[in-house]
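Trainee: give me a model of this one.
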Amino acid sequence: MSEIDPRDPAQLPADLAQSAALIEDRREARHLRDEAFSAFYRNEIKPLIRYLMRQGADTALAAEAAQEGMLRAYTA
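Mentor: Reported below is the predicted structural model:
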């Protein structure tokens, strides 16, 4: 019986290799999405909190509302 290294796509049957490639592509896409959202979050959270405070929210409420909005945007 031969040993197959599942980490080596060259040793996997074609359909499994394609599945492994698809999974890796999705991981990379998720990583890129997370990095992009993280940059967006860092750039926009403080201005969003300030905006909410100008609309009448106190600091704690503005921060909580901004965080909730960012969470909804991320999971949408």
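
Trainee: can we go C-alpha only for contacts and neighbour counts from here?
Mentor: Noted.

Trainee: where does residue 35 land in three-state SS?
Mentor: Here residue 35 is helix, with the state taken from DSSP: H, G, I helix; E, B strand; the rest coil.

Trainee: give me the neighbour count for it.
Mentor: Number of residues near residue 35 (other CA atoms under 10 Å) recorded here: 12.

Trainee: check the one 5 residues further on too.
Mentor: As a burial measure, the neighbour count of residue 40 was computed by other CA under 10 Å and equals 12.

Trainee: so which strand or helix has residue 69?
Mentor: Following DSSP states H and E, one finds residue 69 within helix 59-75.

Trainee: one more to put side by side:
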Amino acid sequence: MTQKVLRVGTSAAVTIPKKSLKELGLKIGDEVNINIDRDKKTVLIKPVFGLSPETAKIAKLTLNFINKYRKDLEKLANS
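Mentor: From the prediction side, this is the model:
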């Protein structure tokens, strides 16, 4: 498949046809990893499924906080 590199503001973008998005299970706004192989001059785009490591860490910290302070948080919510 051949696609053009488009200007988007001061950046560049390559469009992905709707059919390809569907085949990959992607939708507008989803995150993808982009790997560049400079030797082979290739770009590999892979869908990101699940939480990123950063998001997973934040979720874990948030859950720990809620569990630790649950009673106080419930009091605040009911006041």
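
Trainee: superposing both, give me the TM-score.
Mentor: Once superposed, chain against chain, the TM-score is 0.34 (TM-score structural alignment, normalised by the length of the first structure); 39 aligned residues with a CA RMSD of 3.5 Å.

Trainee: returning to what we had before: show me what the helix holding residue 69 of the first structure is in contact with.
Mentor: 37, 41, 45, 48, 49, 50, 52, 53 (CA atoms under 8 Å, 6 or more residues apart in numbering).

Trainee: just the angle between whichever strand or helix holds residue 19 of the first structure and helix 59-75, please?
Mentor: For residue 19 of the first structure, the element it lies in under DSSP H and E is helix 14-54. If you take axes from the mean of the first three to the mean of the last three CA atoms, to 10 degrees, helix 14-54 of the first structure sits at 160 degrees to helix 59-75.

Trainee: and helix 14-54 of the first structure, what does it pack against?
Mentor: Contact here means 3 or more CA pairs under 8 Å, 6 or more residues apart in numbering; DSSP states H and E; on that basis helix 14-54 of the first structure packs against helix 59-75.

Trainee: in the helix it packs on, what's buried?
Mentor: 62, 63, 65, 66, 67, 70 (16 or more other CA atoms under 10 Å).

Trainee: for stretch 34-46 of the first structure, same thing?
Mentor: 41, 45.

Trainee: distance between that stretch and the chain's centre?
Mentor: Mean-position distance between stretch 34-46 of the first structure and its chain equals 11 Å (CA atoms, centre = their mean, to the nearest Å).

Trainee: ok, now stretch 63-74 of the first structure?
Mentor: Distance of stretch 63-74 of the first structure from its chain centroid, counting by CA atoms, centre = their mean, is 14 Å.

Trainee: quick revisit: the contacts of helix 59-75 of the first structure: which two are farthest apart?
Mentor: The span of these, defined through CA to CA, is set by 37 and 53 at 23.1 Å.
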